[in-house]
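# Pasting the sequence and the predicted coordinates here, then a few questions.
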Amino acid sequence: MSKTDLTIPPEPREFGPINLLGLWTLYKKEVRRFMKVITQTVLAPVATTLLFMTVFALAFGERRAGLGGVGFAEFLAPGLMLMGVLNNAFANSSSSLLVSKVQGNTVDFLMPPLSALELAIAFIGGAMTRGLVVALASLAVLVFFVDMRPDHVWAVLYFGLGAAAMLSMIGVIGGLWAEKFDHLAVVTNFFIMPLTFLSGTFYSVSVLPETFRIISLFNPFFYMIDGFRYGFIGHADGSILVGVIVVAVINLGLAAACYILLRAGWRLKS
């Protein structure tokens, strides 16, 4: 090779409409990030699910029936599974973005040729993966205590994936908005946790007074947990069709918001 050849710059790499290699690389980075601390990110939520199951089953198992005549443990288990999905999907995407901002390494994903859509897919996909891994791990343990055979597989998949996507996108927006971990704690303690605990996870809303039952119908988390539980036990507190529509509409709105904010580089580039 001549000296002249060494001075010729390499040809620029060309990408198609979607940078699949970059998207896959960022997605793997997000997955490996939580898998490296699997004791904290997966096993700890499973242990929490078992603690809830033990406490509530022992306290109310013989005195309270579940929806549609099923046992209280069978009623409770799907809600606990989805609660793990919600909490962990939000935690993954929100903490990933906030940690990058705090450590000053947002350049790692802003400088590569990744579009706002590709960034959104990678962060949301990584968070959804964590939520679903927690759900599968919880299922693997809960089957030893209750019958977890689904009656409607489509409902389990639709509401499980829809819930994981919704909280992943809320996590992206929360991670972009937050400037310190106290801000994320505000979202978790005053938004995620109240909506989760008041969604019918631990009780059937049919036993509530009429006023509180109507209020529950305005909680989007109620439709996700009710639909997911319907997939397992075949009974629902609310309208499954309304739940399908609510989850779809909210997720479309959140997807648009994530794309717009990432495209603008809100609180990332300034």
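Perfect, I can see it now.
# use CA for all of it now, contacts and neighbours both
Will do.
# in the protein, which spans are helices?
Per DSSP state H, the chain carries helices over the ranges 3-6, 20-35, 38, 44-60, 72-103, 107-110, 116-142, 153-177, 181-187, 193-197, 210-216, 220-233, 240-264.
# Check the offset of the fifth one from the chain's centre.
So the one you mean is helix 72-103. 5 Å (Cα atoms, centre = their mean, to the nearest Å).
# Roughly how far does the closest residue to Tyr223 other than its chain neighbours sit from Phe202?
Excluding its sequence neighbours, the residue lying closest to Tyr223 (Cα to Cα, 6 or more residues apart in numbering) is Gly243, at 4.8 Å. When Cα to Cα, to the nearest Å is applied, the distance between Gly243 and Phe202 equals 19 Å.
# Now do the buried residues in stretch 53-70.
Counting neighbours by 16 or more other Cα atoms under 10 Å, one finds that the buried residues in stretch 53-70 are Met53, Ala57, Gly61, Ala65, Gly66, Leu67.
# take a look at this one as well, against the first:
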Amino acid sequence: MADGVKMGARRFGRVNWLGLGTLASREVRRFMAVWTQTLLAPLVTAGLFLLIFTIAIGPRRGDVMGVSFTTFLAPGILMMAVIQNAFANTSSSIVISKVQGNIVDTLMPPLSAGELVLGYLAGGVGRGLLVAMAIGLGLLVFLGIGIQHPVWALSFVILGSAFLGGLGILAGIYANKFDQMAAITNFIVTPLAFLSGTFYSVDALPPVLGAITHFNPIFYLIDGARYGVIGVSDSNPLLSLGVGVGSTLVVCLIAWLMLARGYRLKA
């Protein structure tokens, strides 16, 4: 056939926009079908985090980086919810398909590895953006916290969703069972999210722990989002942006290689 397109081929001479759009639409509709679990639950969880930390620590903590503890905490909790949900969306989609034995329905259509990565990421980024919008609206209505730098905030929300969405693809490909996915979430993703400056400024850490934190890419994503929302940060926003872009590209490249080779996907 013309343009180097062959029936049944995994690669095209041009982008398969129909297939890519169909996969992206499937991933978005998948989490929207259970919106109370994927969108409402993160909003409630973020509200509980803010309430508990404000009541338990806020009155004694004082200001952090020139703002109240609650104001400092809010962007970190927002970003933590974003990245956790982006990771959950891509990883659960792949591992559920593998467990149910219908992953072949995604692998058989003429989609390249790059198109598969973009299709899965569309769902993760879409869910991350909607979670960010819901929590951001809640912060504005109940706490009066607006967005100081909207472009920066949006950039880091998209980057965070893409980075953790890419990690979710890697985790979904690697895990063959739900308990393996739970282990990755509990022992890798959750510690990285919690130990990334979400609840504290790295200036308050001992030098060794502070240095270790700077090797955590999620720290830069949360710190950048904090700058976008309230205008303060531990590191230069441009550095955070560079680390976020670089980390996302590396993760997506690895995901592309694994999908292209059918690693742990093809018998």
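Thanks, I have the structure now. For clarity, every value in this text was computed on a predicted model and none was experimentally measured.
# returning to what we had before: hey, which of the helices of structure 1 is tucked in deepest?
Comparing those by mean neighbour count (mean count of other Cα atoms under 10 Å), helix 220-233 comes out on top with a mean of 27.
# rewinding a little: trace the residue nearest to Tyr223 of structure 1 over to structure 2, please.
The equivalent of Gly243 of structure 1 in structure 2 is Ser240 (alignment by TM-score structural alignment).
# next one: Gly175 of structure 1
By TM-score structural alignment, Gly175 of structure 1 lines up with Gly172.
# contacting residues for its match?
Thr90, Ser91, Ser92, Ser93, Ile94, Val95, Met181 (Cα atoms under 8 Å, 6 or more residues apart in numbering).
# if we take these, which one ends up nearest to Ala113 of structure 2?
Ala113 of structure 2 lies nearest to Ile94 out of the contacts of Gly172 of structure 2, by Cα to Cα, at 14.0 Å.
# ok, that closest one to Gly166 of structure 2 distance?
12 Å.
# do the same with Gly160 of structure 2
Taken as Cα to Cα, the span from Gly160 of structure 2 to Gly166 of structure 2 is 10 Å.
# And Leu118 of structure 2, by the same measure?
9 Å.
# what would the buried residues of stretch 53-70 of structure 1 look like in JSON lines with distance to Leu132 of structure 1?
What follows is these, written out as JSON lines (distance: Cα to Cα, whole Å):
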{"residue": "Met53", "distance to Leu132 of structure 1": "19"}
{"residue": "Ala57", "distance to Leu132 of structure 1": "24"}
{"residue": "Gly61", "distance to Leu132 of structure 1": "27"}
{"residue": "Ala65", "distance to Leu132 of structure 1": "28"}
{"residue": "Gly66", "distance to Leu132 of structure 1": "25"}
{"residue": "Leu67", "distance to Leu132 of structure 1": "25"}
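# Which two of these have the greatest separation?
Greatest spatial distance among these (Cα to Cα): Met53 and Leu67, at 16.5 Å.
# List the contacts of the residue lying closest to Leu259 of structure 2 once chain neighbours are set aside.
Once flanking residues are discounted, Leu259 of structure 2 sits nearest to Ala113: 5.4 Å by Cα to Cα, 6+ apart. Residues counted as contacts of Ala113 of structure 2 (Cα under 8 Å, 6+ apart) are Trp256, Leu257, Leu259, Ala260.
# Show me what the second one lines up with in structure 1.
What it means is Leu257 of structure 2. Using TM-score structural alignment, the partner of Leu257 of structure 2 in structure 1 is Ile260.
# Could you check how far the nearest residue to its match once chain neighbours are set aside is from Asn19 of structure 1?
Excluding its sequence neighbours, the residue lying closest to Ile260 of structure 1 (Cα to Cα, 6+ apart) is Ala116, at 7.9 Å. Distance, Ala116 of structure 1 to Asn19 of structure 1, by Cα to Cα: 11 Å.
# what do you get for Thr25 of structure 1?
10 Å.
# With Trp154 of structure 1 instead?
Applying Cα to Cα to Trp154 of structure 1 and Asn19 of structure 1 gives a distance of 31 Å.
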